[in-house]
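1. Provided below for reference: sequence and predicted model.
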Amino acid sequence: MDKYMIISPIGEGSFAKVYRGREKYTGRDVALKFISKLGKTEKDLNFLRREIDILRKMKHEHIVEMLNSFETPNEIVVVTERGLADLYQLLEDDVSLPEDAVQKIACQLVSALYYLHSHRVLHRDMKPQNILIFPSGKVKLCDFGFARNMTMDTMVLTSIKGTPLYMCPELVDEKPYDHSADLWALGCILYEVYHGKPPFFTNNVFHLIKMIGKESVKWPKVISPDMRSFLEGLLTKDSTHRLTWPDLLQHPFVRTGVKATSSIYNDHGE
């Protein structure tokens, strides 16, 4: 901790405490995530270290950059760049955003997910709280707490991870799933950003699961044909017919704004 000064708490989850911090000598604003080792097996800790290795390799303008990681006797600490706020906080203030703003967010998140999926990495916990806002309207994906590196022979996963509001039908049915689970969640998030609430919303988890599996999406009265077609593609219940790569990149709603890069080092091939 010699390099960092803790300023204030940002949030606390079931696995970690997050603080706003400052890098000494440079003054850089950072987020410090403290993950307790207590109660975790060596297998759990090794899995976590692998997760951190994945994040360290991810270099993309719309993915939060990991700056450092280190361990203390009781904790693993991950240091990342810090945004101004997250999308959840923005929605609390603004309730919903106009279509052109939603389109800009969509293009950035599609770029980030294409990069991740090109490296066989699923995010697995897509939600507004994990999308950070930076100056000039830039957004970045963060918190790969559930990310999983998929080898070619394990492109299908069955363990349930993620947030119920943004879970796809195959996940709530406990069926195998793949990268298109992230794309369903993207559709839910963009719908919420535009409409003010997710496409399937109730406080009862069992009712929510039933809605996700069976009910059709209720579309806002005012929505452009391109945006509706894009969201319909992402929110297709049958994952084999869901909008996915490479067709997704060519959809008119995002085609002109997406930067499709899959270099694992950086966007300039260095």
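-> Looks like it came in fine.
2. all contacts plus neighbour counts: C-alpha atoms, from now on.
-> Will do.
3. ranges for the strands of the stretch 151-270 of the chain?
-> Assigned by DSSP state E, counting those that start in this stretch, the stretch 151-270 of the chain shows no strands.
4. quick one: the helices in it?
-> Using DSSP state H, counting those that start in this stretch, the helices of the stretch 151-270 of the chain run over 169-172, 180-195, 205-214, 225-234.
5. okay, now the one to match up with it:
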Amino acid sequence: MEKYEKIRVVGRGAYGTVHLCLRIADKKQVIIKQIPVEQMTKEERQAALNEVKVLSMLSHPNIIQYYENFLEDKALMIEILKFLAQMLLSIQHVHSKQILHRDLKTQNILLDRKREVVKIGDFGISKVLSSKSKAYTVVGTPCYISPELCEGKPYNQKSDIWALGCVLYELASLKRAFEAANLPALILKIMRGTFAPISEIYSEDLRTLILSMLHLDPNRRPHINQIMAQPIVINALMNLHTDMGKLPCTRIHRPVPTTARNPLSSKPPALSSVFSWGSGSASPIKLQLPTSDTQVTQVSTGRTQKAAVTKNGRLFVWETSAMGTDTLIPGATDGHTHSLVPRYLEGQSAVNIQHVACGDLFTACLTGTCLLLAKIVEALLGYGVIQVSCGASHVLAVTNEHEVFAWGRGDNGRLGLGSQESYSSPQLVPIPESLRPSSVHCGVDCSAVLTLDNKLLCCGNGTCSKSIEEVHCFCQSLCHPVENLLIKAVAMGTSHTVAVTVEGHCYAFGSNQFGQLGNQSINTRQPQQVKSLDANKITMVACGDTFTVAVTEYGDVYSWGNSSRGRLGRSDEETCIPQKVTFTGEEQFSVVSISCSHGNTLLATRHYK
């Protein structure tokens, strides 16, 4: 899409979105039909290809003219980092010997048969440098040479960093960063640093890394060790060191001794666990999963239901089941106990669920193309919905075009539509054009939106939006210091809100009647940092009615506020100081999802192998 600039959406259908675009090369307006082929069946993809093929064969003034078709890849991130980690290690070794490669390019980067191991070759024009010398000879493949080489200036290891940046750009964009019809034009492009933007399908960290490696000033390009210290690269290097060189193992099936004390000891370890507490349970209880190999990626809890989404796109809920034996003694009380039993959503075999959100008496599911409640939300067919949130009686959804839709009860202005009217179908929410929503969050009678640039927008009940009065349209929070902070996560309880900054600091505001703000202050209007969590980087947060739960980057879980009916996951007294929740007998795990509603919490984990 780098050759086109989107102007506006002119149509939507069940199979795609139609955009009016400006072709940058000749400033001509064209129509682009964007079809989500990754969500199609084989037959639907073939039908789309047939449409392209037929259009390309036709040329008539009364038939729309065909220009081109293209496919933007969305699944390259992991492979790119896997290859980058190996290239960095090899170049680090080369540079440690005071050697410049001087001809790094994709043709000189080889893969093994399984496309897992990277080998850098062709050192024919490499040069050994003394500790203080710089090279002067103009060598290398033109598309990958650095600006300083183009200008005939002395160069050093930073020229290899430039070439590696070109390779990384090519892996991400599937085309070269610098191309031209002739050498003078190519040199001019390189010296100006002119190349198409990197697609936003990749993370900001990866895009920023590539841009830094392609900086015109070699002194401002990162050193090889600085690149390897980037968080996005460290994870790839860690995976590389733990995976490379491992030997394939043949599983040996040994019979289980008949004298084994635990007949279940031969079962494979579980991949995920889901815990629940509150509603009378004073400590985390591990819930039953449909199968031992179920991998849970997201959970949500409402007043009356608990739901989860699996890695393979299945949705299941936990239903209460009575267990016990009937008594024959007249006048005896019911001897049944109740347990939560998982049940898959019926009729879901052809639908891939990506996200679930529970309201008070309803559940909304995101399939990737639309929402499911009791049925498909037809008004959103054709929209690329990426996330949904449910309040007690209203729903918000955000699309990949950064549009927000709201429906349900409109009391207190919680829908952000400028009034208190209720709507039974999705309504487009007015958001300032300069702001691009990325996620939506519903409270009981209020709502919040987070933008791509980490701004927090609020509407609804004045207590939760932190304004004196109700706010009927989404507006940026003006409370100090939140107005100046970059917010990456937010959660809303009945009468309080907790926001997490990109640095991992917690700020709480609203009612502090039960200590749910994490401090002893009685100031309910001014957002305050939860100081006792200062030593931890918070990654997730959830709010119940009168309590708060937070998760750190290392998987520790803290809770504070009202402790009645087991809300805090322990039998402590009510506390405004965050205390750690204990998971007895559990191996180490990472938390993948957390949800709170009213007086209960649902938490999903992934076990370390």
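-> Received the coordinates, thanks. Not measured: the values here are computed from a predicted model.
6. re earlier: closest to Arg56 of structure 1 out of the helices of the stretch 151-270 of structure 1?
-> Proximity to Arg56 of structure 1 (Cα to Cα) singles out helix 180-195 among these, at 20.4 Å.
7. What's Ser180 of structure 1 aligned with over in structure 2?
-> Ser180 of structure 1 maps onto Lys158 of structure 2 when the alignment is built from TM-score structural alignment.
8. Number of residues surrounding the residue nearest to that match when sequence neighbours are not counted?
-> Leaving aside its chain neighbours, Lys158 of structure 2 sits nearest to Pro218 (5.8 Å; criterion: Cα to Cα, 6 or more residues apart in numbering). For Pro218 of structure 2, the neighbour count with other Cα atoms under 10 Å is 21.
9. corresponding residue for Pro218 of structure 2 in structure 1?
-> For Pro218 of structure 2, the residue aligned by TM-score structural alignment is Ser239.
10. didn't the residue nearest to Lys158 of structure 2 look like it was pressed against Asp160?
-> No - using Cα atoms under 8 Å, Pro218 of structure 2 makes no contact with Asp160, being 10.3 Å away.
11. Now the helix or strand encompassing Arg343 of structure 2: buried residues?
-> Using DSSP states H and E, Arg343 of structure 2 sits in strand 337-344. Buried residues in strand 337-344 of structure 2, defined by neighbour count with 16 or more other Cα atoms under 10 Å: Val341, Pro342, Tyr344.
12. Let me know the closest of those residues to Ile78 of structure 2.
-> Closest approach between the buried residues of strand 337-344 of structure 2 and Ile78 of structure 2, by Cα to Cα: Tyr344, at 30.6 Å.
13. how much space between the closest one and Val299 of structure 2?
-> Look at Tyr344 of structure 2 and Val299 of structure 2: by Cα to Cα, to the nearest Å, they are 14 Å apart.
14. which residues touch the residue positioned nearest the centre of structure 1?
-> What sits nearest the mean C-alpha location of structure 1, by Cα atoms, centre = their mean, is Met126, with 3.6 Å. Taking Cα atoms under 8 Å, 6 or more residues apart in numbering, we find Met126 of structure 1 in contact with Gly162, Thr163, Tyr166, Asp182, Ala185, Leu186.
15. Kindly list the longest helix within structure 1.
-> When structure 1 is parsed with DSSP state H, its longest helix is helix 99-118.
16. what's the matching range in structure 2 for that helix?
-> Counting by TM-score structural alignment, helix 99-118 of structure 1 sits on residues 77-96 of structure 2.
17. just to revisit the earlier point, redo the helices of the stretch 151-270 of structure 1 as CSV? Include mean neighbour count.
-> As requested, the helices of the stretch 151-270 of structure 1 are exported to CSV (neighbours: other Cα atoms under 10 Å):
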stretch, mean neighbour count
helix 169-172, 20
helix 180-195, 24
helix 205-214, 16
helix 225-234, 17
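18. Tell me which of these sits nearest to Asp53 of structure 1.
-> So among the helices of the stretch 151-270 of structure 1, helix 180-195 is nearest, using Cα to Cα, at 20.6 Å.
19. What's the average distance for that closest one when superposed on structure 2?
-> Once fitted to structure 2, helix 180-195 of structure 1 is off its aligned match by 0.8 Å on average (mean Cα distance after the TM-score superposition for structure 1).
20. Count the residues that sit near the residue nearest to Cys446 of structure 2 when sequence neighbours are not counted.
-> Among residues not flanking Cys446 of structure 2 along the chain, Gly460 sits closest, at 4.1 Å (Cα to Cα, 6+ apart). Applying other Cα under 10 Å, we find 31 residues neighbouring Gly460 of structure 2.
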